[in-house]
Each structure stands twice: as structure tokens, then as C-alpha cells.
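Chemist: Everything below, folded, please.
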Amino acid sequence: MELRQILKGVAFLLTTVFGFTGNVVVLMSLSSTAHQQNKMLPADIILTLLTGSNIVLLITVGLPNSLFNLGIKLFYTDLDCKINLYIDRVSRVMTISLTCLLSCLQSVTLACSNPKWIPLKYNMQKYLILIICFLGVLGASSSVNAVLYSVVTTNFTDQKPTAHLGYCFVVYPDWLILQIIGFFIFTRDFIFVILMALASCHILFMLYKHGKQMKGKRSSDRIRETTTEQQVAKMVVSFVTLYVTFFGLENGIWFYQMSDKGAHPDLSNVRHFLSFCFPSSFPAVTVIFNQKIRFKLKCGSVDHVARRL
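Modeler: Here you go, the predicted model:
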């Protein structure tokens, strides 16, 4: 095996392990806090489901890519490939849609100083489970192509367009079908990205407005008025910034590959790596801005030290 292939495999594996471990820690902290308080805020419900989606995405994308680049074949049947790729696609949709939902909810929450926004916040919280179910149905129904065209091996002498995932192939009947599916998926994801970007801009405006109001107050008052909602808002903006960055890079590469059929094969590796960079960086951002999780981790480390003593 070439050194370059080993380095790619190690990079994929380290990113996957780091992301998986971090997301599990965040999920356990959120679950423990919810159990102790016997309730979950709407933002925490979305954050918990988003963390779970990240874990599934890392298992179905990061792990197979890591093992393949290290020379380990994971799948042996077309059915295994179809199931893995379908779960991967659905969890990807849930990740982007839940990030969008979280940003929209937080934007509305910060805007509730204006009475006009209160009914929207109330309805979003009241029908939160229904909204999440709708997003799940959307993800499941719009990812069926992964089941239709995924195979473990393919005949490279055929002229059919093929997406080479390493551990799996997606063989489309012709270029027209590939482009229709590709642009549909891009449009679906782009709508979510635009919504979360607009929500984040509104959040930044509200934070800027609040900052100007705080200028005339004493530092002790400022500290008192640094609410949990504002910390969550900063966390959401960081999420959106990361997602938009990775989404832009990944889709920029995809458009280039569509326009140049002779594009270098390593571009696919870069695109696959970018596809799970957000789930891997998600835990770090969450811990930085979420006070409840930081407190939980601090208490856990103190308890661990106390038991050792």
C-alpha cells in the first residue's frame, strides 16, 4: 500500500474517531441533564437529535471511508452497500435540516422581544415533533436513489456514469439521471442552507443590537444579562458558519466534477472527507458554547478524580 493511501486512511480514521467520541460525550451529557431535570427544552431536543444524526453519519461515511483507504474491505453484498448508503443519505439530510431548524428556532426566540414573533415561537415549539417527523420523512423519501443504484462492484467497461465511493459504487443509468438527481439534492440542501444563513444573519443582528444596549451598563450588569439564549445563539451561528463553509467546498468540487468528466479521482476523496467534517467539529463547538455540557463534563471529571483518590 502506498504511503499516500495510508496517510489518507489515517486522516479519515482520526477525524472519524474524534468526531464519534465527541458526539457520544455530548449525547450522554444532554441525556444526563434531561434525566436530572426531567424535561428538555426545544433547543435541547433538536441538539440531541442532531448529535445522534452526526453519530450515524460518522459510522456510515467516516468509518467505511477510513477502512477502505487503509485497505480493509467492509462490504460484501449489494444489500449491505444499499443499506449503508441509504442510512448515510438520510442522516445527512437530518443533519442539515436539524441545523436549519435549530438556527430558525433560536432566531425566533431572540426576536421575541417583539410581540409579533411570539406566535411563531409558540407554534414552532408546539409542533416541534411534527416538524422533526416531516424532516425525517423528507430525508427518507428523497434518498431512495441510494437504494436503487448502489452496488459493491461494477463493470468499468460500461459507459454508465459511476460515483466511486471506494467501498461502494453508485451506477446511474445515464448522465441525465445523474444530473437530475444531483441538482435535486443540491436544491434541497441549498434551501436549508439559505434558511439557516438568513436565520444566522438575524441572530447576529439581534446580538449586535443587544450589545449596543449593554454599552451603557456596568460590567456586572452585562455579565448578569449574558443569557443562556445568547450563548446558544452564538453556538448556532458557529454551527451554520461551519456547515455553510463545508457545504460550499463540497458542492464546489461536485460541480467541477460534473463539468469536467476527467477530473482527478482524488477530488472524490476530498469531497467525501468534507462530508463528515461538520459532524466531527460539532462536539468542539457545542462544548465551547453550551454551559450545561461544560458543567456536566467538569462535574464528571471531578467525580472521577474523587473516586481515584
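Chemist: going forward, measure contacts and count neighbours with C-alpha atoms only.
Modeler: Fine.
Chemist: which helix of this protein spans the most residues?
Modeler: helix 175-214 (DSSP state H).
Chemist: Any figure for the gap between the residue most central in space within the chain and Thr15?
Modeler: For the chain, Thr95 is the residue whose C-alpha lies nearest the centre (Cα atoms, centre = their mean; 3.9 Å). Applying Cα to Cα, to the nearest Å, the value for Thr95 to Thr15 is 17 Å.
Chemist: to compare against the first, here's another:
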Amino acid sequence: MVIFLQFSLGLSLNIFLLLFYIHVVSTSQKSSSSDLILVHLALANTIILLTSGILETLSAWGLRNFLDDVGCKILIYLYRVAQGLYLCTTCLLSVFQAITISPSTSCWARIKAKLSKRILPSCALSWVINLLIELDVLIYMRSPQNSSGNVRTILDLKYCFEVIKSAETTLAITIMFSFHDLLFVGLMSVASCYMVFVLHRHHRQVQHLHEPRHSPRVMPEVRAAKRVIALVTLYDLLYAMQAEGLSQHE
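Modeler: Okay, the predicted model is just below:
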């Protein structure tokens, strides 16, 4: 019941955010480009919670081996694609924010002027990338009762098994996924570091404008920089923990 309530609450909140930002984007003339990114992020979260929530809830109620091959392929494929979308969209949001706060005199000025027109194509591209990169799920994912045979490599996902008979195929898939994840995590980290750099430079430029009694620690740009550092550090730690957890199942 706790697991069911947890996923129900998370799913309800993400659906609310999804509908809210869709309403803002479709009706408000003052909606920003970041609202469209947040729509995409809420959609990815909703798909993750729907797919993982079904698996976790049924498993918590004591059901075992309740998925056939088709069920495994569909649910795990949607889950993996949504995870990839979440990573790509979070990276896109970080890059968007970094370009937005960059000075108009910087090399990003021309890109900033066209930034709002690049959001929708970027979201569409992330769908194409993740739908293609996760095709191995539709080929190799199996139900637990159909996982026997001449198998050289098995990725145990608790509900399903990814069965790959070739070590070379396993290596190629591992390299592809590692490159995909490290690329977007790296871009997000670079964008976050750039935001901290811009905020720090702005802080030094306007420091003399603040009243002497104001502590540097409570200045808006300092608080913003601390939040950027905290968020990107937390995200990187959670990603590392997730990657370590997956490697333990191999």
C-alpha cells in the first residue's frame, strides 16, 4: 500500500504539472520557452511513473513472473525511453538556462535570439535519439519464464531479463549507452558550471552597489549559484548511484 500510494501521489502531481504547463503554453501569451521544456520533463516523469509504478505495485502485491515477452518489451522499452528523455530534457533545460543568463555581448548572443525556435526541434530530436537507442530492448528483452537457453549475458531487471548471446553485442550496447549518458550528464555539468561562472562574475561586478550591511552570502546571485551547484551535484550523485545499481545486476 505504501508503494502504491507513493506512485499514485507522484503520478498525480506530475499529471497536474503536465496539464498546468500545457495550459500555460497553449493559452498564455507570456509563456516562456522554458515552459515547453517543463511540459516535456513532466511528460517523461509521467511515463516513468506509469511504467515503473505498474511493475512495482504488482510485485509488491506478491505477483511474480506476471509479464510475458510482449509485456516486458513494451513496459521496459517505454520506461527506458522515458528515462532517456528525462536525462536529455534536464540537460536541455540546463543549457537553455545557461544561454539565457549569458551576457548579450558574449558569443551566445546570436544563439540566444533564436533560442525559442530551437526548443521544439530539440525535444523532437531527443525522442528520435532515445527511441532508436533503446531498440535493443525490443530485440533482447524476455519474460523470466522464457529466459533459459544458450545464454552468455543476462541483465536481470527483476521483472524481465535482457538476454544477449553475444559478448560483442553486449560490449557495443554498453559503449553506446555509456556514451549517451555521459554526453548529456557532461553537457549538463558544463552548463551548470558556466552558470556559476556567470553568476560569480555578475556578483563581482555589482558587489559595490549593495549596501555594506548586506552579507555577500545573502545576495541573490550567490544564493542562485549555491542552488545550481547543489542541484547538479545531487543529480550527478543520483545518476552515479543508479548506474552502480544497474551494473550490480549484470
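Chemist: re the thing from before, can you find the partner of the residue nearest to the centre of the first structure in the second structure?
Modeler: In the second structure, Thr95 of the first structure lines up with Tyr86, judged by TM-score structural alignment.
Chemist: Assumed its match was part of a helix.
Modeler: Yes - note on Tyr86 of the second structure: a helix contains this position according to DSSP: H, G, I helix; E, B strand; the rest coil.
Chemist: can you tell me how far the residue nearest to it when sequence neighbours are not counted sits from Cys123 of the second structure?
Modeler: Once flanking residues are discounted, Tyr86 of the second structure sits nearest to Ala44: 5.5 Å by Cα to Cα, 6 or more residues apart in numbering. Separation of Ala44 of the second structure from Cys123 of the second structure (Cα to Cα): 11 Å.
Chemist: Could I get the full set of strands for the second structure?
Modeler: 141-142, 153-156, 161-164 (DSSP state E).
Chemist: So which bit of the first structure is the shortest one matched to?
Modeler: Across the first structure, the stretch matching strand 141-142 of the second structure (TM-score structural alignment) is residues 150-151.
Chemist: List the contacts of the matching stretch.
Modeler: Stretch 150-151 of the first structure is contacted from outside by Thr77, Asp78, Leu79, Cys81, Lys82, Leu85, Cys168, Phe169, Val170, Val171, using Cα atoms under 8 Å, 6 or more residues apart in numbering.
Chemist: Try it again at 10 Å.
Modeler: For stretch 150-151 of the first structure, the surrounding residues in contact (Cα atoms under 10 Å, 6 or more residues apart in numbering) are 76-86, 162-163, 165, 167-172.
Chemist: cool, stretch 193-206 of the first structure as well?
Modeler: Contacts for stretch 193-206 of the first structure (Cα under 10 Å, 6+ apart): 96-111, 187, 190-192, 207-212, 230, 233-234, 236-241, 243-244, 247-248.
Chemist: 8 Å instead, please
Modeler: When contacts are defined by Cα under 8 Å, 6+ apart, stretch 193-206 of the first structure is touched by residues 96, 99-101, 103-104, 106-107, 110-111, 233, 236-237, 240, 244.
Chemist: That one aligns to what range in the second structure?
Modeler: Going by TM-score structural alignment: stretch 193-206 of the first structure matches residues 185-198.
Chemist: Next, the mean deviation of the matching stretch compared to the first structure.
Modeler: Compared with the first structure after the fit, stretch 185-198 of the second structure shows a mean deviation of 0.6 Å (mean Cα distance after the TM-score superposition for the first structure).
Chemist: mind checking how far that stretch is from the chain centre?
Modeler: 16 Å (Cα atoms, centre = their mean, to the nearest Å).
Chemist: Which stretches in the second structure count as helices?
Modeler: Under DSSP H, the second structure gives helices at 2-27, 33-60, 69-101, 109-113, 115-133, 135-140, 167-206, 220-249.
Chemist: Now distance to Gly149 of the second structure too, for those, in TSV please.
Modeler: Shown next, in TSV, are the helices of the second structure (distance: least, Cα to Cα, whole Å):
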stretch	distance to Gly149 of the second structure
helix 2-27	34
helix 33-60	25
helix 69-101	15
helix 109-113	54
helix 115-133	26
helix 135-140	13
helix 167-206	15
helix 220-249	19
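Chemist: Which among those helices is found nearest to Asn150 of the second structure?
Modeler: helix 167-206 (12.6 Å; Cα to Cα).
Chemist: Just want the angle from that closest one to helix 115-133.
Modeler: 160 degrees (axes from the mean of the first three to the mean of the last three Cα atoms, to 10 degrees).
Chemist: Pull the distance from helix 167-206 of the second structure to the chain's centre.
Modeler: That offset, for helix 167-206 of the second structure, works out to 12 Å (Cα atoms, centre = their mean).
Chemist: now stretch 211-224 of the first structure
Modeler: With Cα atoms, centre = their mean, you get 34 Å for stretch 211-224 of the first structure.
Chemist: So what does Trp127 of the second structure match up with in the first structure?
Modeler: The equivalent of Trp127 of the second structure in the first structure is Gly136 (alignment by TM-score structural alignment).
Chemist: again with Ser28 of the second structure
Modeler: So Ser28 of the second structure corresponds to Gln37, using TM-score structural alignment.
Chemist: gap between its match and Lys292 of the first structure?
Modeler: For Gln37 of the first structure relative to Lys292 of the first structure (Cα to Cα), the value is 12 Å.
Chemist: ditto for Gly166 of the first structure
Modeler: Distance from Gly166 of the first structure to Lys292 of the first structure, by Cα to Cα: 40 Å.
Chemist: Please apply the same query to Ser91 of the first structure.
Modeler: Ser91 of the first structure is 26 Å from Lys292 of the first structure, by Cα to Cα.
Chemist: same deal with Phe278 of the first structure?
Modeler: 22 Å.
Chemist: Neighbour count for these two, which is higher?
Modeler: The residue with more neighbours, out of Phe278 of the first structure and Lys292, is Phe278; 23 against 14, by other Cα atoms under 10 Å.
Chemist: Touching, that one and Thr245? I think so.
Modeler: No - judged on Cα atoms under 8 Å, Phe278 of the first structure makes no contact with Thr245 at a distance of 9.3 Å.
Chemist: so who does Gln291 of the first structure touch?
Modeler: Thr228.
Chemist: Trace it over to the second structure, please.
Modeler: Taking TM-score structural alignment, Gln291 of the first structure has no aligned residue in the second structure.
Chemist: Likewise for Leu110 of the first structure?
Modeler: Under the alignment (TM-score structural alignment), Leu110 of the first structure maps onto Ile101 of the second structure.
Chemist: Same check on Gly248 of the first structure?
Modeler: Counting by TM-score structural alignment, Gly248 of the first structure lines up with Ala240 in the second structure.
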